[in-house]
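Asker: How does the following fold in three dimensions:
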Amino acid sequence: MRFLSFSSFKAVVLFSFFIAPSISAKQYFIENKQAYQDIASHLVAGDSVTLKNGVWTDFEILLKGKGTKQSPISLTAETKGKVILSGQSNLRLAGEYLQASGLVFKNGYTPTSAVIEFRQNKENLAYHSRVTEMVIDNFNNPDKEESDYWIALYGQHNRFDHNHIVGKRNKGVTLAVRLDSENSQQNYHQIDHNYFGYRPVFGSNGGETIRIGTSHYSLTNSNTRVENNYFEHTNGEVEIISVKSGKNIIRGNVFFEARGTLTLRHGRGNLIENNIFIGNGKDHTGGIRVINEDQIIRNNYLEGLTGYRFGSGFTVMNGVPNSPINRYNQVDNATIENNTFINVRHIQLAAGSDRERSATPINSRFRKNLVFNVNAQQPFTVFDDVSGILFADNIANSKVLPELAAGFKQQQIELKLAPNGLLYPDSSINAGASRDLTTLSRNDTGVSWYAKVPAVVAFDSGKTHTVNAEPAALLTAIQNAESGDVLEIKAGAFTVPKLIDIDKTLTIRAQKAGSVTLSYERSTLFEIKNGGSLKLDGLIISGERCPDAAGNSVVRTQKWGMIENYRLEVLNAKLVDLDINHSFSFFVTGKGALADNILLENNQFSKVTGDILRLNTEIENLGVYNAEYVTLQHNVFNDIKGAVTKLYRGGTDESTFGPHFVMTDNQLTHVGFGKRNKRNASVYLQGVQVTNISNNQFKNSAPVRIDHTVGEPKTLIARNTFDGTSAPVVQEIHFGGPSTAIVKNNTLINQTQD
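Answerer: Here you go, the predicted model:
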């Protein structure tokens, strides 16, 4: 073996005459971007390119050439995991028999439409090519609404395997199989053994993890296989995998605590088998949604799923008669057999039935399935005629609906844990998934050299630091703290002269509740930025030293451009003197920001000229909203000019789960009558999907106002006292019938006549 040095581009070419697949094959060791550009257009079958360890910034890699099955062209890292592509970087493959591996994309985003793309442009695609052992970690465009793919598969016979994909936060599908040309159809791609980690709730449409095709090409076969992948906390939206083409195989995958469903949205003749769905009772964990013709769903195992409606543990949809290509084709000739449903809360049939979606399932079979709920509660909901589904040889441990009873045998079932980690009944029961079903481990997927770490740092999970009651001490402690730490302030009162940026998970609490008083001199005290989450406990916070100007707040997010979801918890606090000028709110969200969770518990708010929680900046009616979960419990609100909460989700999109709003055991007095409170409401909710307002006392306050939009919202208003306060007002904006809200057992006293 000998070495030739080319000083003009600092590359080393190694010729091997021992086992080289081709006498002309070369091995290139590349030290900089220019060196790669110098050799990139000359690669031939058998050539290999190794990138030097280090951080490569703004590196757009085009791997192009014609390898062969025996002699592919390869690109890899000097050491797998030690080549970091940051800034505006990407990888494109174009040609035949290309292989790329070992690179890590982090601390940046793609300058084009995809991070990894199996094409150079629409004329030059990749065929028989492979991307393996790659990492894409939080490689997000800072504009959350700017859409891109992380992986875009074009061409035919390509493989994407053993990759680690985690943390997509901006709009767009994580992995898309594109069918927009004849050369990308009937592609026989293979997507296997990948680890698809945390994808946070996106808060609108555009958060799928995998999409195969689009509605425009949904009558085309893709022939893509998605096998033996692990989906963990892929929570972006209601569709985890969106199948929009035909003849695909989704087999042997694990969906672990993942919100949403594997959805057969468009396309015919897909096979869904041997998949495992483990929800562990987590909110909105779902299973499989069936639409269209000739679908086969067999030998799947589903356990502990709580989702409902389009996100149910199992859903068979109604279709649209003579459906346009982008709507819902009727379910026809579906085979649903030998599946196991254990503690699946909702199995919904003829779901979505309305005046448009009136085509009920036909020519279909639901047989040899096992249905078990530990509380013996039957899980089925039927929304329309299901006589077009033949139910036969199914077994359940509870009674089912009368229209399904002929196809079910009810009997007592005892489940035991099998060596594969799944629950099975006695061997005499001939129903449900097979006993030799293979359980994929998360360690069997992704790469061995990149850790699968928790995506969210819990509050109070780090060290506790004692802080003197001085502004400099607090600011220094915040700067030096690690994510998850607790800052415990000694007794005292002090004024903070600077706005405090929160870009990590922090708890700030009084050493003794009520012994610390914070005032501040800027328009806000805390600003939550990307990476930040804040918990306040036991503090007294005063607005008396704020600027004499409108629009102050205590906490806000950054005003625009927040890509990472955040959490806010406020406990055992007193908020006073938020009345220096008008529109002084406790919390104000920036546009595009999304809270995973906001919790107010056991606090006292008095003399506030604005709102307590202002969560209504998304006014374009595109299905976007500012908070997934909002919980208010055991708080006292007194003399609030605005609303306790303004939470807004507009539009008619049905692809999200939230928002969720819970308000229990609070006291409201003189709330909502400020002249700038245009909604004239103490609580104003629009488009909220789950609402529970119960056991609260409203005294001399504006009414609760709720506008229902789409998604069959669940609203409960119960056991509240409305003293000198009008009854709640619930309006159905899109639904033509009476209100679907449950309003019961409330007490109205001292009502006045208008």
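Asker: okay, CA-based contacts and neighbour counts for the rest of this
Answerer: OK.
Asker: This structure: helices as residue ranges?
Answerer: Using DSSP state H, the helices of the chain run over 33-40, 471-480.
Asker: Out of those helices, which is closest to residue 128?
Answerer: With Cα to Cα as the criterion, residue 128 lies closest to helix 33-40 of these, at 19.1 Å.
Asker: Tabulate the helices of the chain in TSV, adding columns for mean neighbour count.
Answerer: As requested, these are exported to TSV (neighbours: other Cα atoms under 10 Å):
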stretch	mean neighbour count
helix 33-40	16
helix 471-480	16
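Asker: how about this one, so we can line them up?
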Amino acid sequence: MRLINLTIIKLSLVILGCISTATTAKDYFVDNKQAYTDIAKALKAGDKVILKNGTWTDFEILFQGQGTEKSPIELTAQTKGKVILSGQSNLRLAGQYLQASGLVFKNGYTPTSAAIEFRRNKNELAYHSRVFEMVIDNYNNPDKRESDYWVALYGKHNRFDHNHLVGKRNKGVTLAVRLNSKQSQQNYHQIDHNYFGYRPTFGSNGGETIRIGTSHYSLTDSHTLVDNNYFEQTNGEVEIISIKSGKNIVRNNVFYEARGTLTMRHGNGNLIEENIFFGNGVEHTGGIRLINKDQIIRNNYLEGLTGFRFGSGFTVMNGVPNSPINRYHQVENAQIENNTFVNVRHIQLAAGSDAERSAVPINSVMKNNLIINDDQVQPFSAFDDVSGIKFSNNVANSSVLNALRYGVKQTAVEMKRNKNGLLYPTSNMSAVGAKADLKVIAKKETGVTWYPKVPAVIAFDSGKTHAVSGSAKSLLTAIELAKSGDVLELESGQFDVSKLVVIDKVLTIKARQQAKATLTFQRSSLFEIHDGGSLKLDGLIISGQSSPDSAGNTVIRTQKWGMVDNYRLNMMNSHLVNLDINHTFDFFKTGKGALADEITLINNKFDGVSGDILRLDSETEDLGIYNADYVTFSDNSFSNIGGSLVTLYRGGTDESTFGPHFIMTNNSLNNVGLGKRNKRNASIFLHGVQVTNINKNTFVNSAPVIVEHTVGEPKTSIINNIFDATDAPSVTELRVAGPHTATLKNNKVINPNSK
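Answerer: From the prediction side, this is the model:
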């Protein structure tokens, strides 16, 4: 009887405690920063803070308190999406059972190491807390090389879900799980249903979308779950997700046209399952890269992936014997089973094999996988001994490497799309490939419903067309009033521009059909590209006749320092003359830190340039940084060019990028690169370029092509060219012993200058 009474008393106390918490909880409607400060330190379980709609500038929010599982403390917007945190604003959470939602970070950058941080300081962390339905949109430090996170997870048992993150452009991981103290290890965080939108090519290391741990703590388990997220064009660098800890699960995520890979860089015992990769044939789209021990990769679906080397559709790395903690540990006891590879161009085994990375995979299995390529070209490459990977019961529709045939059955396989949008065999092959009921999460199921998922890049010629009469004043007015994507169509006439024209929008300037529109300029440069700007020129005559009689003029340049946004520059069907008023008159010159997604020159004529056509060599610290990702010359003619057509430089030993790329086809060069101020003594100078294709060009009385290979197993092809009174191309391996690895064939060298 007494036991029953004690139980009743205890139950009554619990009920009274719940009633007390509910009755004392408060809702606070806050309309200014001071009002928030006044109540922030006294928040109790069950309290709710509502921020008034509007823009809050330079608002550093410390959200702290001790909530409970049933009565969390909440921070939210009056209307989700209507509270904008701009300027130097951030959010820090510290305590237990905190929930924050509904805010938008844009038009600024964090003043600290993260925009959203699950800690106040190194001692006060967040536990059992949740951040959801938040937006971080292009919230970037104006110094592109200044590193920060958008989200930093510390503590344990925290959840980050249904958030929208797009446009991370400065250095630093978009979302980092930090394991730098015992309070943050074995954390059991959950990262789910987030939309990770466009992250442009960063141009060096430091552009991951998610990183779990660091090499220093990589032998520590994290137990982080990453599931049901959507990664769209997350192109920052070769590692989209970089796992640097143990016992994590990455499951049910979609990677859509994402350049890079899900990489098990450090740490052991991770599970990678039921993820979907759609490359759609986009260049450098990758899948999964495997390093370390006890990794399980099963029931993943990979389709249309073109990536190679460390960015392949599937990569098993070689390790370093007795590897230090920050290098490559040997692959051991990997279980690779029941995955489907459809039109995956490269599956690479023992990748990275060299004098240092000589530890081949051991005690691993690859079984029950389905490998289908429509062109029936087998995708496997083996760079070392792969006998430590046992193959069994795999099926392919093409022959494979001799060393693998014992475990891969070749057979014709007809594929059909299932209701989930994935391809499966029409015949009964349930034992191989990914399971039939894979869930493919839709983009609309991730992120928030109230913030649009807009296209990543505004296309040229996607806006309105405006006629511009033949005067500089009309042109300047039209540029000022134009919107991104617009086209300015010039009538015949001479447009003698007296001021520097800033391009901070996506703009096309073209001559009206049959019109003769000539641009001259009185300043040291005609166009200067700033953040948000991209420029397309078409059918114009551009003359340097009105330019200052001084050295160092340019037709186009980027701002000299401080660009965060990548840009594009296209020019076609144009004629450039008199760019020789003084010495070192360049067509284009990059500022430091600027990165072009593409520079494309098609069907142009250059006659009389005292400097270079493209100066892309401002990054000289040899840190793996470069100034242009894709440079393309096609069907142009160049005569009397004192400098080089291009100086494209990527120094250092970093292997985390895909570029630069240089493509040159069907161009003619006459008297190019022989000016006394051309320090490179080259018509083309390429240092550290990763992909080079020089094909069907004619060089007459010109300086040679000079290529310097550094790291990353660069692919260089120089074929079917004519070198008349021009020395043969020079290719040098700066970091690898032995002969160069370029392909030089079917080139014709006539009366080289060196003789």
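Asker: my read: residue 511 of structure 2 touches residue 489, true?
Answerer: Yes: contact criterion Cα atoms under 8 Å: residue 511 of structure 2 and residue 489 qualify, at 5.5 Å.
Asker: and residue 390 of structure 1, what is it in contact with?
Answerer: By Cα atoms under 8 Å, 6 or more residues apart in numbering, the contact set of residue 390 of structure 1 is 363, 364, 365, 366, 367, 407.
Asker: ok, back up a step: can you redo the helices of structure 1 as CSV with distance to residue 392 of structure 1?
Answerer: As requested, the helices of structure 1 are exported to CSV (distance: least, Cα to Cα, whole Å):
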stretch, distance to residue 392 of structure 1
helix 33-40, 61
helix 471-480, 63
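Asker: Residue 707 of structure 1 is nearest to which of these?
Answerer: With distances scored as Cα to Cα, the stretch of the helices of structure 1 nearest to residue 707 of structure 1 is helix 471-480 (40.6 Å).
Asker: Following superposition onto structure 2, what is the mean distance for the closest one?
Answerer: Taking mean Cα distance after the TM-score superposition for structure 1, the mean distance separating helix 471-480 of structure 1 from the aligned residues in structure 2 is 0.7 Å.
Asker: tell me what that helix is packed against?
Answerer: strand 464-467, strand 486-489, strand 492-496 (3 or more Cα pairs under 8 Å, 6 or more residues apart in numbering; DSSP states H and E).
Asker: what's the most buried one of these?
Answerer: Of all these, strand 486-489 carries the top mean neighbour count, a mean of 23, counting by mean count of other Cα atoms under 10 Å.
Asker: what packs against that one?
Answerer: Against strand 486-489 of structure 1 (3+ Cα pairs under 8 Å, 6+ apart) you get strand 464-467, helix 471-480, strand 505-510.
Asker: In CSV, list the ones you listed along with distance to residue 745 of structure 1.
Answerer: Output for these, formatted as CSV (distance: least, Cα to Cα, whole Å):
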stretch, distance to residue 745 of structure 1
strand 464-467, 45
helix 471-480, 47
strand 505-510, 38
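Asker: Need the three-state assignment for residue 11 of structure 2.
Answerer: Following DSSP: H, G, I helix; E, B strand; the rest coil, we place residue 11 of structure 2 in the helix state.
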